[in-house]
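J.: pasting the sequence and the predicted model now:
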Amino acid sequence: MRSYTAIVERCPDTGFYVGFIPGFPGAHTQAETLDELNQNLREVVEMLLEDGEPILEAEFIGTQNVVVA
């Protein structure tokens, strides 16, 4: 079983949640709820993995808060 980190944002125009997996080509989707988004992301990744293990373009390291004056 593999685990991937997804970035989740909310679209200000539609209110939909938008998720993507950094560095994983094609691994992105949207949904009205976070549960639906998680399910959609799982389905997208499973579909993409049918073509074989991807060569990730980047590795997720983390997030940082940037404080400016």
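T.: Received, thanks. Quick caveat, the model's predicted, so the values are computed rather than measured.
J.: can we go C-alpha only for contacts and neighbour counts from here?
T.: Will do.
J.: Val45 touches Ala27, doesn't it?
T.: Yes - Val45 lies in contact with Ala27 (CA atoms under 8 Å); the separation is 6.2 Å.
J.: between those two, who's got more neighbours?
T.: Ala27 (20 against 17; other CA atoms under 10 Å).
J.: how far away is the more buried one from Asn65?
T.: As judged by CA to CA, to the nearest Å, Ala27 and Asn65 stand 25 Å apart.
J.: same deal with Gly15?
T.: Remark: distance between Gly15 and Asn65 (CA to CA) = 24 Å.
J.: structure two is appended below for comparative analysis:
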Amino acid sequence: MHVTAILSHADEGGFTAFNPETGTATQGETLDEALANLREAVELYLEEFPMATRAAPFVTSFDVAVHA
């Protein structure tokens, strides 16, 4: 199953990882560790709450104006 991983720098160091399809979140000291932790968390989630297989998600980004 193909799912989405959103990784970002954590304020306290390391990285946070989030899967929007399941709402699962975790962290790690490196990108690889955060992604591995997220994979494990999503797999555990899906054991308990199976999801139907669907097409790959479409992920994009966009800019917004920032006012000081």
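T.: Sure thing, it's come through. Being a predicted model, the structure only gives us computed values, none of them experimental.
J.: if we can go back for a sec, quick one, which of Gly15 and Asn65 of the first structure is more surrounded?
T.: Counting neighbours by other CA under 10 Å for Gly15 of the first structure and for Asn65 shows that Gly15 has the greater number, 12 against 5.
J.: what lines up with that one in the second structure?
T.: Matched to the second structure by TM-score structural alignment, Gly15 of the first structure sits across from Gly13.
J.: is it correct that its match is in contact with Thr30?
T.: No - if you go by CA under 8 Å, Gly13 of the second structure and Thr30 don't touch, sitting 9.3 Å apart.
J.: mind listing the helices for the second structure?
T.: 31-48 (DSSP state H).
J.: which residue is nearest the centroid of it?
T.: Among the residues of the second structure, the one closest to the centroid is Phe18, at 2.5 Å (CA atoms, centre = their mean).
J.: what sits against the residue lying closest to that residue once chain neighbours are set aside?
T.: In space, and not counting its chain neighbours, Phe18 of the second structure is closest to Ala25: 4.3 Å by CA to CA, 6 or more residues apart in numbering. Neighbour list for Ala25 of the second structure: 16-19, 38, 41 [criterion: CA atoms under 8 Å, 6 or more residues apart in numbering].
J.: distance to Phe49 of the second structure added to those, as JSON lines?
T.: Converted to JSON lines, these look like this (distance: CA to CA, whole Å):
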{"residue": "Thr16", "distance to Phe49 of the second structure": "22"}
{"residue": "Ala17", "distance to Phe49 of the second structure": "20"}
{"residue": "Phe18", "distance to Phe49 of the second structure": "17"}
{"residue": "Asn19", "distance to Phe49 of the second structure": "14"}
{"residue": "Leu38", "distance to Phe49 of the second structure": "16"}
{"residue": "Ala41", "distance to Phe49 of the second structure": "12"}
